Structure formats: C-alpha cells, structure tokens
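# coordinates only, sequence not included:
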C-alpha cells in the first residue's frame, strides 16, 4: 500500500491526497510536519533532505515534491485524462502545474505568511501590499484562461492542473484580502465543489 507522510492540513499534502482519491487508490497517511511528527530527524531527512512534506513511499520507492508525486501516481495508474501521454497534451497540463509551483506560489508567500500564519518576520506593509497585488494579478491570469478554456483549466477535461490550482485558489479565497471580481474562476471553483475528492481534500476549511 502507498504511504504518504505529511499532515493532512498541508496544502501540498492535500494535492496528493486529492489525486489519490480521484484515482481510487488505497493509501496510508501519517501526520508529519508542524504539530506532528518532526521532519528534521535523520530518518526523515534520509527520505527528503529538504525536511518537507509530502513524501511518498511506494514499495520502497521514495519520492518528494508534491506536483511530481501527483504526476507519478497518475502515470502509474495510466490515467491519460488527468495527464495526457502525448507530448503536447502533457505540456498543456504541466505548464499550469509549473506555473502554480513558481509564479503563483511566489506571489502569495509574503502576504500569506503575514496575514494567515502571523509570522512576525513578514511585517512590512509595503511588501504585504505588493504580494497581494501580485497574487491578485496571478488569479486574474487564471480567470482569463478559464474564460477561453471552458469547463476546466486546459479545456473540457478535468486534469492535474485543476487539482493543484484548485488548492491554490482555495487558499486565495480564504485569506483576508481584497480580491478582484473573477467570475470564471468562481464558476470553475463551484464546479470543483461538485467533486467528492475536492470536498474532502480541497475545500476543507484549511488554507
């Protein structure tokens, strides 16, 4: 059975849990991270030298980086609907997954640490304001994409791009900031809400 190390409130762990649910996979999840089992022990660092969650263990095969874990699980399950096996189809999905992990994550980091995590290091109002502006800019990019793509991020088929971005938008919606009108994002987020796996792991009340 698959083993997933990481607390279920972590946004990156929830990506993996949601993917497992969509695939109908059985797994054993163990809570690691702040407030749970430590990630700075020699045993854990031997699995992931970054000391971060999630970590996937599949019959002795160890993998970290949440988006990579999701790709691995979908590829192993042969679910071309979630991640195409054609070079162009795969690239359309991975482009948005990589954007989520780079541009979007970089945009929210300062504001989220200041406003939600209440980290005293993040206390410059100018930086908070800049982070919020960049975060909203990124969500507007997603809104423009959804206006043209239709049902889902890359078209008429639900994919891994919707999973990783769905969690990011959940975080954006739950953070106490002023947000622009994004009707296409709102409609897409409502469609996500119809999926049982999203209700369990995506929109579960934890930013």
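Done, it's in. All values reported here derive from a predicted model rather than from experimental measurement. Numbering: from 1, shown residues only.

# every contact and neighbour count from this point should use C-alpha atoms.
Noted.

# any idea how far stretch 22-29 is from the chain center?
Going by CA atoms, centre = their mean, to the nearest Å, the spacing between the C-alpha centre of stretch 22-29 and its chain's C-alpha centre is 17 Å.

# how about stretch 115-125?
Remark: stretch 115-125 is offset 22 Å from the chain centroid, using CA atoms, centre = their mean.

# give the contact list for the residue nearest the centre of the chain.
For the chain, the residue nearest the mean C-alpha position is residue 164 (3.5 Å; CA atoms, centre = their mean). The contact partners of residue 164, by CA atoms under 8 Å, 6 or more residues apart in numbering, come to 15, 67, 97, 100.

# and the next element down the chain from whichever helix in the chain runs longest?
As far as residue count goes, and with DSSP state H defining each element, the longest helix of the chain is helix 125-149. Moving toward the C-terminus from helix 125-149, the first helix or strand encountered (DSSP states H and E) is helix 160-174.

# list the buried residues for that next one?
For helix 160-174, a neighbour-count test (16 or more other CA atoms under 10 Å) marks 160-172 as buried.

# need the contact list for the closest residue in space to residue 128 that isn't next to it in sequence.
Once its chain neighbours are removed from consideration, residue 128 has its nearest residue in residue 111; the separation is 4.8 Å (CA to CA, 6 or more residues apart in numbering). Under the criterion of CA under 8 Å, 6+ apart, the neighbours of residue 111 are 122, 127, 128, 129, 131, 132.

# and for residue 133?
The neighbours of residue 133, taking CA under 8 Å, 6+ apart as the test, come to nothing; the list is empty.

# what does residue 52 give?
Contact analysis of residue 52 by CA under 8 Å, 6+ apart lists 33, 39.

# does it sit in a helix or strand, and which one?
Under the criterion DSSP H and E, no helix or strand holds residue 52.

# can you tell me how far it is from residue 46?
Note on residue 52: its distance to residue 46, by CA to CA, to the nearest Å, is 12 Å.

# show residues contacting stretch 31-46.
Contact with stretch 31-46 is made by 5, 6, 7, 8, 51, 52, 53, as judged by CA under 8 Å, 6+ apart.

# structure two is appended below for comparative analysis:
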C-alpha cells in the first residue's frame, strides 16, 4: 500500500499529517498550498472537486481510495493504517471509535468556525485588519462548548484518565485539539477552562505534532 497526503501543514492538512506521523507511517507528502491556484488545477480537481486541501490518496491492493475533508482523512488514516491494539492512536473498541467520531464531529460543528475567528482576529492577521469585536463574540459562543469538554475532562480526570476518549492519546484527542488549539489566543477563555487548556497544551507538545508541523516548510 502507498499513502499520499496532499496539503501543507499550515492548514487543516495538519490533521492527517499528524495522524500519519503519530503512527510512524511511510507516506508521501505533496505540499500543495491552498493559495496560488494549485488546488484548482485539473489534476487536483480530479481528486477533490471542491478544490480544497487536504486530500489523502491510499493506493490499496483492491483499488485506490481517495479521501477529502480533514477530519475524515485523519480518522481514515487512524482506522485503516493503525493497529487497534490499545496502544496506538487507533480506536481499539467500538466505544473508542464512537468517541473519536462524536468528538471530532462536535469539534467541527460546535467549535471550528469560532475558534478560527479567534485565531485570525487575535493573532494571525495583521493588527490593522483585526476586528476585536468579532473575536469577542466568537469567544462568548465558544464558552458554551468549552464547558462541555471541560466537564468531560474533569470526569475523565476523576476516573484516572488524562485524555479525551481513553487512557491514552488517541485520534479523538488529535482531531479535537487541532481545532481547539486555534482558540488559545483567547486567554480569558482558556483561563476559565483550565483542564481544557492544559489538555490542548499537552496534545500540541507531542513530538509527532511538531514533526508534522515542520513538513512542507
């Protein structure tokens, strides 16, 4: 089998790149940027007609599999390229698989848009283009889902577990931390949810995350 990941680390492509790196996979990275027209070429649009990164192409004995949407890419890699041995990021039980799915979809539907707004208007954009009022409104909305994950992490901690879905770091942690990390510039919000903040920091400190982040730079 041969795995190819299209996209740059400074994008949502970090999710499948991180997953593949956590698993120690031998994969091909094609650092396709989202700017400059590369995702609008005929060859790329044949892979993803939406014209977005990332795209994962998995050349398997039974035929080529193409996956797009960053969470789908990361979850696919964990499920089909990792060992369900209770040690890797791959879900080892139906419960772990369900947790990975629900928390990943939760991050996209409940958090991602507002977390990106915080990142852009607190940190990423030039100061003269930032609109603090947009960041403040996003932070108010994020307080609702962050209460949910804060309570969940407190319950996990009480049960002796330091991670989101198991007693170890799994694809659930990877997918959700990759989204919530965008909200870290909201310092007051992070202070109000200390377990969540500490968990994000631990996830982002993983060697595989740093290695994946360096790809394509």
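Received, thanks. Owing to the predicted nature of the structure, the values given are computational and were not obtained by experimental measurement.

# which one of the buried residues of helix 160-174 of structure 1 is nearest to residue 92 of structure 1?
Closest approach to residue 92 of structure 1 among these (CA to CA): residue 161, at 8.9 Å.

# the closest one maps to what in structure 2?
The criterion is TM-score structural alignment: under it, residue 161 of structure 1 has residue 172 as its aligned partner in structure 2.

# could I get the contacting residues of the residue nearest to its match when sequence neighbours are not counted?
Counting by CA to CA, 6+ apart, the nearest residue to residue 172 of structure 2 once its immediate chain neighbours are dropped is residue 100, at 4.2 Å. Residues in contact with residue 100 of structure 2 (CA under 8 Å, 6+ apart) are 75, 91, 165, 170, 171, 172, 173.

# the last one and residue 162 touch, don't they?
No. Contact criterion CA atoms under 8 Å: residue 173 of structure 2 and residue 162 do not qualify, at 10.4 Å.

# buried ones among the contacts of stretch 31-46 of structure 1?
5, 6, 7, 8, 51, 52, 53.

# now the third one. Nearest residue, chain neighbours left out?
Same thing as residue 7 of structure 1. Setting aside the residues directly before and after it, residue 7 of structure 1 is nearest to residue 31 in space (CA to CA, 6+ apart), at 4.1 Å.

# which of the residues in stretch 198-205 of structure 2 are buried?
Of all the residues in stretch 198-205 of structure 2, those buried under the rule 16+ other CA under 10 Å are 199, 200, 203, 204.

# which among those residues gets closest to residue 149 of structure 2?
Within those, distances to residue 149 of structure 2 taken as CA to CA reach their minimum at residue 199, with 10.4 Å.

# what's near enough to touch that closest one?
Residues counted as contacts of residue 199 of structure 2 (CA under 8 Å, 6+ apart) are 162, 163.

# what does it align to in structure 1?
Using TM-score structural alignment to pair residues, one finds that residue 199 of structure 2 aligns to residue 188 in structure 1.

# what's in contact with stretch 78-87 of structure 1?
Under the contact criterion CA under 8 Å, 6+ apart, stretch 78-87 of structure 1 has outside partners 71, 74, 75, 89, 90, 93, 157, 158, 159, 160.

# so which strand or helix has the aligned partner of residue 76 of structure 2 in structure 1?
Across the two structures, residue 76 of structure 2 finds its equivalent in residue 72 of structure 1, going by TM-score structural alignment. If you go by DSSP H and E, residue 72 of structure 1 is part of helix 66-77.

# mind listing what's buried in that helix?
Of the residues in helix 66-77 of structure 1, 66, 67, 69, 70, 71, 73, 74 count as buried by neighbour count, 16+ other CA under 10 Å.

# and for stretch 134-141 of structure 1?
Residues of stretch 134-141 of structure 1 classed as buried: 134, 135, 136, 137, 138, 139, 140 (neighbour count, 16+ other CA under 10 Å).

# check the gap between the second one and residue 57 of structure 1 for me.
Taken as CA to CA, the spacing of residue 135 of structure 1 relative to residue 57 of structure 1 amounts to 33 Å.

# what does the fifth one give?
Between residue 138 of structure 1 and residue 57 of structure 1 the computed distance is 33 Å (CA to CA).

# swap in the fourth one?
Look at residue 137 of structure 1 and residue 57 of structure 1: by CA to CA, they are 37 Å apart.

# ok, back up a step: the host helix or strand of the residue nearest to residue 128 of structure 1 to helix 125-149, inter-axis angle?
For residue 111 of structure 1, the enclosing helix or strand under DSSP H and E is helix 105-115. Angle of helix 105-115 of structure 1 versus helix 125-149, following axes from the mean of the first three to the mean of the last three CA atoms, to 10 degrees, is 130 degrees.

# helix 105-115 of structure 1 vs helix 160-174, what angle?
30 degrees.

# what sits closest to residue 203 of structure 2 if chain neighbours are left out?
If the residues on either side of it in the chain are set aside, residue 203 of structure 2 comes closest to residue 177, at 6.6 Å by CA to CA, 6+ apart.

# list the contacts of that neighbour.
With contacts defined as CA under 8 Å, 6+ apart, residue 177 of structure 2 is in contact with 200, 203, 204.

# which one of these sits closest to residue 112 of structure 2?
Relative to residue 112 of structure 2, and with distances defined as CA to CA, the nearest of the contacts of residue 177 of structure 2 is residue 200, at 14.5 Å.
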